[in-house]
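> Have a look at this fold, sequence not included:
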């Protein structure tokens, strides 16, 4: 019987927990641009979905968000609490869950996805992250669509393009090792 990352096992839960921790670490590796800082978190969203699959990838993001909601300073800039989730950048946090799920599901459509398939799946997941992030940024910060895009999408775009390539190459190299162990 073939194992897929979609099966929930103790090892799968451990991997999801590891990605929750990596998200917390990634929040501290940042360029503090207002109102949306550029962090390494998007790389870990990409890797969690692509390596663990949709369910475990999303679960890792939910675990990360729960750590922040209960008061641990795991959000960008060492912030914590429900206020971050309902604030201007909270849509990105919700997007992390949805994006990891979508890109994980798309990645899982192929038994052995190539680099270009991975890049497409990861790009689709990141479109979800940025769509939800920009919507909440527009609503909470009362920004026009163009202003929200100019502060919430354009600054991190070049870095995220590089992260998409890096995540695809990393996944291509180590995905089979994860599949055999979950």
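On my side now, so go ahead. Quick caveat, the model's predicted, so the values are computed rather than measured.

> rest of the way, CA atoms for contacts and neighbours
OK.

> Report the contact partners of residue 20.
By CA atoms under 8 Å, 6 or more residues apart in numbering, residue 20 lies in contact with 60, 61, 63, 64.

> can you tell me which of these are in helices?
Taking DSSP state H as the definition of helices, these contribute 60, 61, 63, 64.

> looking at it, residue 163 is touching residue 43, isn't it?
Yes: A contact is recorded between residue 163 and residue 43 when judged using CA atoms under 8 Å, the distance being 5.7 Å.

> Take this one as well and set it beside the first:
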């Protein structure tokens, strides 16, 4: 009985550490923020790490990781694009994208499934998870950008989607390549 509690405690601690690690990686993505002349939305790496959180950790832990990142930003830690923080950023032009990060982790994690040692997710599933995870960022992001800036749909797409498609496609490929191996490593530790 005591050994079971110890193993359970270790797994819980590992899950907390993984969520904190991926939350920290998402926050670290703020240090690469490239302004886009036609948009109030910069090019960032946070979306890659939010997506990887779900693909690697699954929907619950991935969502927890991004939730920690968003909570840190909301209380003022400078983890949002441009190294800023504060709850007001959720109401700004990038607020929908911030919410989309959480959706990306959960949606991507639901599609990819929890990492398992005995049964790896097929590649097609990881690809679908990455593509739909990115869409889960863009949909609320573009909608919020449209309404927060009083733009028409063409302007919202031009400022919140079109400039980012190629870069985000590259990030999706990186996530698709990295996720299977990292999922196995996480599963080994969570199940072992």
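Sure, I can see it. Quick caveat, the model's predicted, so the values are computed rather than measured.

> quick revisit: and which of the ones in helices among the contacts of residue 20 of structure 1 is nearest residue 126 of structure 1?
Distance from residue 126 of structure 1 was checked for each of these by CA to CA. The minimum falls on residue 61, at 13.8 Å.

> what sits against that closest one?
If you count contacts by CA under 8 Å, 6+ apart, residue 61 of structure 1 has them with 19, 20, 23, 45, 96, 97, 100.

> Relative to residue 161 of structure 2, how far out is the residue mapped onto it from structure 2?
In structure 2, the residue paired with residue 61 of structure 1 is residue 66, using TM-score structural alignment. Taken as CA to CA, to the nearest Å, the spacing of residue 66 of structure 2 relative to residue 161 of structure 2 amounts to 21 Å.

> tell me the secondary structure for the residue nearest to residue 113 of structure 2 when sequence neighbours are not counted?
Nearest in space to residue 113 of structure 2, with sequence neighbours left out and distances taken as CA to CA, 6 or more residues apart in numbering, is residue 58 at 5.6 Å. Per DSSP: H, G, I helix; E, B strand; the rest coil, the secondary structure class of residue 58 of structure 2 is helix.

> what's the distance between residue 58 of structure 2 and residue 27 of structure 2?
Distance of residue 58 of structure 2 to residue 27 of structure 2, computed by CA to CA: 19 Å.

> What of residue 183 of structure 2?
Separation of residue 183 of structure 2 from residue 27 of structure 2 (CA to CA): 21 Å.

> With neighbour numbers in mind, choose between the two.
Neighbours per residue, other CA atoms under 10 Å: of residue 183 of structure 2 and residue 27, the larger number sits with residue 27, 26 against 22.

> Please tell me which residues of structure 2 stretch 22-30 of structure 1 aligns onto.
Here stretch 22-30 of structure 1 aligns to structure 2 at residues 25-33, judged by TM-score structural alignment.

> End to end on the matching stretch, go ahead and measure it.
Where stretch 25-33 of structure 2 starts and where it finishes are 14 Å apart, if you go by CA to CA.

> ditto for stretch 114-133 of structure 2
With CA to CA as the measure, the first residue of stretch 114-133 of structure 2 is 15 Å from its last.

> same deal with stretch 69-85 of structure 2?
Terminal-residue distance, stretch 69-85 of structure 2 (CA to CA): 11 Å.

> before we move on, what about stretch 101-120 of structure 1?
Its first and final residues considered, stretch 101-120 of structure 1 spans 14 Å by CA to CA.
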